[in-house]
Structures are given as C-alpha cells and as structure tokens.
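K.L.:
Pasted the sequence and its predicted model underneath.
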Amino acid sequence: MSGTEAQNIYIKANSKRNGIATLLVGLAGLTASAIWIASVPQWLVLAGIFLTSASIVAILVGWFKLREPDYSIELSPEAIRYCHRLGNWRIDWSNLQRFDCPRVRQGLDFNELDAIGFKLKDYAPFIQSVSPRLATHLLMEQRPLLLQNRDESCATGTCFGNEFLDDSRYVLENGEVLTGVRAMLANRMAQLRKQLGFDVFLSSVELDRAPGDFVQLLKDCEQSRPR
C-alpha cells in the first residue's frame, strides 16, 4: 500500500451485491402480478396477491441494498475506515493494538465468531469519529455479542443487569467525560473487551471474503504501510 488514494483498498460488502438485479426482479414481479390479477378468474386472484407481496419485498430489499455506500470498508496507509449509510467510523493503524477473529467458548471447545474484532489502544479517536446515528445502530447490531462468553452460573439471565443499555458516564483516558449515546457505546466496548477481548467488531456481511482471509489482508496491509 502506498500513500496515494488511488492505491487504497476498497471492500464491497456481500450484502450490497445484486441490489439492482433484486430491484428489477421485484418490479418485473409487480408488473406480472398486476397483469395476472386483471386477467385471471376470481379464484386465481389470491396467487396474484402472493406474487404482489413477494415483489414488494424484493423491491424493498433491492432499495435498501442500493442505499448503502458503494463500499463498506476503505483500507488506507493511515487507517481502516468503515462506511455505512448512517455514518462512518475510523481506526488509525497507530491506534490499533491487535485484530483477529473472536473466539467464544462452547463447552470444552472454542469456536470463531463470523466477525472481525479490533482492540484499540485509546477509545477517544474512535468515539470521536462515530456519528450518534451510527453509534445507536452499533449498539443495537452488537447486542447479541453480549450473550457470548457469559458467566455460566447465570442460569436465569437476570444477572445481565443493564449491560445491554448502560447509559452511565464514561471518562476517556484524556479526561473527556462522555454522556448519552457515545457513553453507551464506550461502555459497550469496555464490556465486549472484557468478554471477547476486542472493542469493535465487523460482521462478515460487511466483507467480500471469509473473516480469516480478511484478517490476512489486514496483516498484509499493516506490514506494508510506511513506517
């Protein structure tokens, strides 16, 4: 990797693929269902209604795919940047302590999650790069991670407390006091570090390859960046 933008690496999420095709299939199905309903006997109208419903779903799926940015991740010599329709986050390579596929305990075995985890040196630069809307989305999206590697003595689930939505103040290393949704995000990151060893997570749906292959790409980028 070099310092020029032309040589940055752009990752297009698998979930972004086939957006136009899905939208066109939905529109074609909606047209066909309209013709069907208008031309068939009354006892066959129900099939047309089912086709209409399926077509509307396809149109919505295609529309949401097209709303997402053209790429989900940008790898530059300076940073890893995640792009979402609700905002972006950025992790500078200099602020990255380690990254890998998180592993969770299941009985006597350890299995890898279908995600990439990042452990930061300092929360402040990352928190400052996240918009409130994206922070809210991350809090909702990563809630299932809190159920991983929990205390097995917690049989009822009542010992989870308010960790799902911890809105207490958070003090960064630079002394800045966070409140509101950013404090909630920082508390969530701290809890996930305690349970899984990482602060920030990328789901495999945001990638264009298997998580293990993406980790290797990150290692190659990190080793080749200017020092």
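P.N.:
Thanks, I have it.

K.L.:
going forward, measure contacts between C-alpha atoms and count neighbours the same way
P.N.:
Fine.

K.L.:
Next, Tyr82: secondary structure please.
P.N.:
strand (DSSP: H, G, I helix; E, B strand; the rest coil).

K.L.:
Surely it is in contact with Ser72?
P.N.:
Yes: Tyr82 lies in contact with Ser72 (Cα atoms under 8 Å); the separation is 5.7 Å.

K.L.:
try it against this one:
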Amino acid sequence: METYHVKSAPITPYVMLFVFCFTASISASCLTFFIPTMTLLATILSTTLIGISAVIVIRYICDSKYLFTLTFMHCQYHSRYGGWSTPWRNISQLGKAEISHQGWQQPLPWIGIKLNDYDDFIKNISPRLAARIIIEQRILLVMAIKHSDVDNHNIEDVLFDDEPYQSKNGNIFKGLRAMLAHRMEYNREFLGFDFFISEDTLDRPINDFIGLLRRYKAAAIRQ
C-alpha cells in the first residue's frame, strides 16, 4: 500500500478564538483613548487578551501538520512532543478502548494499541512524548482500576511505578522509560491495550480510523 499521511484534527476553533482575542485586545486598547477613567482596566484587559492570543498562535504554529504516517512497513506518530514508530507486525491488536464493570462494557473515546514486543518502542520513543503519554493517559488506568474487582492495587504505586524494568528480551530500562514500560503493562492488565490515541486528535470518526489502521496492518501481514 502507498504511504499515507493522516493530518491532525482541524484547528479551526483555535483560529476563530485567536481572531476573537485579537479583535477584543484591539478594542480594549482603543478604550484607553476614548474612556480615560477606564485606562487601567482597559490596559489590564488588553494585556490579558494579547497574552491569550499569543499562546494560541504558538499552539497553532507548533502543532504538527501530520498526525500519522502509514506505510506498508510501519505506523509512525508525530507530535510537537516528538513521536513513536512501530512495524505493523509488532502490533498484535487494535481497537476501541473499553472499561468492563459487572458484565457491562463502557466504550471510551480512545484507540487502544497492543504490541508484541516493547523493546524497540520504548527505546525509540521521544522522552517528551513518553512523559506526555504517562500524564495524559493516566485517567484511563485510574478509571479501569476503580471499576475492577481487584482491590490489592494502590493506585499511586501503579501510576508512578519507576522501578527498573527488565523486558522479555533482557533489556533493562530505567527512569522515564521504565515508568512507561510499567504503565503499558498495567494498561494491558486492566484495559487490554498498552497505550492509546485520543479521538480528539483524529481527523475522522474513531471507527473509521481504526478501520484504516487495520487495513494497513492486514496488507503488511499479507506481504
């Protein structure tokens, strides 16, 4: 299959908010000329709105043009925090994340990915992205543990497990990489997947994106 670039989710709301903030800041600045008694208030408001506008512009500039690159060999994720890449053959399962509780399945707006082997993924992932995954995806693990029937897990110990991690291949990871590896194991135990992709970042409905990934994976296996 041909290389396919998946663009990140539309950022039109950010642009609209920027235009609003910019217009509001100009309007607030004009108040200093026409309403002298409101000079201090207008200046504070103007400064605040300009600051918000600047943050949005930086976010707009820094966001990646592409979210994923799909080739016949691998799946690669891009972000302003770095990225990760894994061959299709190393992905054992793709699907929508769910939480099980008393026989009920609660779907979550996240795509789950389960790997055959952690080593290359852990070695090559951007440290900044690894930290981002640990922080942003912890809520999924918290919810899964709270809905599970297992009561012998201390949530804080699970979330911040940074003990040295030895993989099945004998590689030893420490620090942030060890924390990510442990997190992936806990995710697998309670959620069935190692890590996740938020629906909010996708350019299409979550089921369509899962279908796209599965088609590339199937094509890679056939070759």
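P.N.:
Structure's in. What do you need? Bear in mind that the values here come from a model prediction, so they are computed numbers and not experimental data.

K.L.:
Tell me which of Tyr82 and Ser72 of structure 1 has more neighbours.
P.N.:
Comparing Tyr82 of structure 1 with Ser72 by other Cα atoms under 10 Å, the one with more neighbours is Ser72, at 23 against 19.

K.L.:
give me every residue that touches the equivalent of Ile172 of structure 2 over in structure 1.
P.N.:
Residue correspondence to structure 1 (TM-score structural alignment): Ile172 of structure 2 is matched to Val177. The contact partners of Val177 of structure 1, taken as Cα atoms under 8 Å, 6 or more residues apart in numbering, are Arg169, Tyr170, Val171.

K.L.:
Any chance of a ChimeraX selection covering the buried ones in these?
P.N.:
Typed into ChimeraX, the next command selects the buried ones out of those (criterion: 16 or more other Cα atoms under 10 Å):
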select :169,170
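
K.L.:
list the ones among the contacts of Val177 of structure 1 that structure 2 also has?
P.N.:
Among those, the ones still in contact in structure 2 (both residues aligned by TM-score structural alignment, their matches' Cα atoms under 8 Å) are Arg169, Tyr170, Val171.

K.L.:
Can you list which of those residues are found in strands?
P.N.:
Counting by DSSP state E, these place Tyr170, Val171 in strands.

K.L.:
The counterpart of Ile125 of structure 2 in structure 1: neighbour count?
P.N.:
Correspondence of Ile125 of structure 2 to structure 1, assessed by TM-score structural alignment: Val130. Neighbourhood size, Val130 of structure 1 [other Cα under 10 Å]: 20.

K.L.:
my guess is Leu176 of structure 2 contacts Asp161, does it?
P.N.:
No: applying Cα under 8 Å as the test, Leu176 of structure 2 and Asp161 come out as separate, 9.7 Å apart.

K.L.:
Which residue ranges of structure 2 form helices?
P.N.:
Under the criterion DSSP state H, helices of structure 2 are mapped to 12-34, 39-62, 119-124, 127-136, 138-146, 155-159, 175-191, 206-222.
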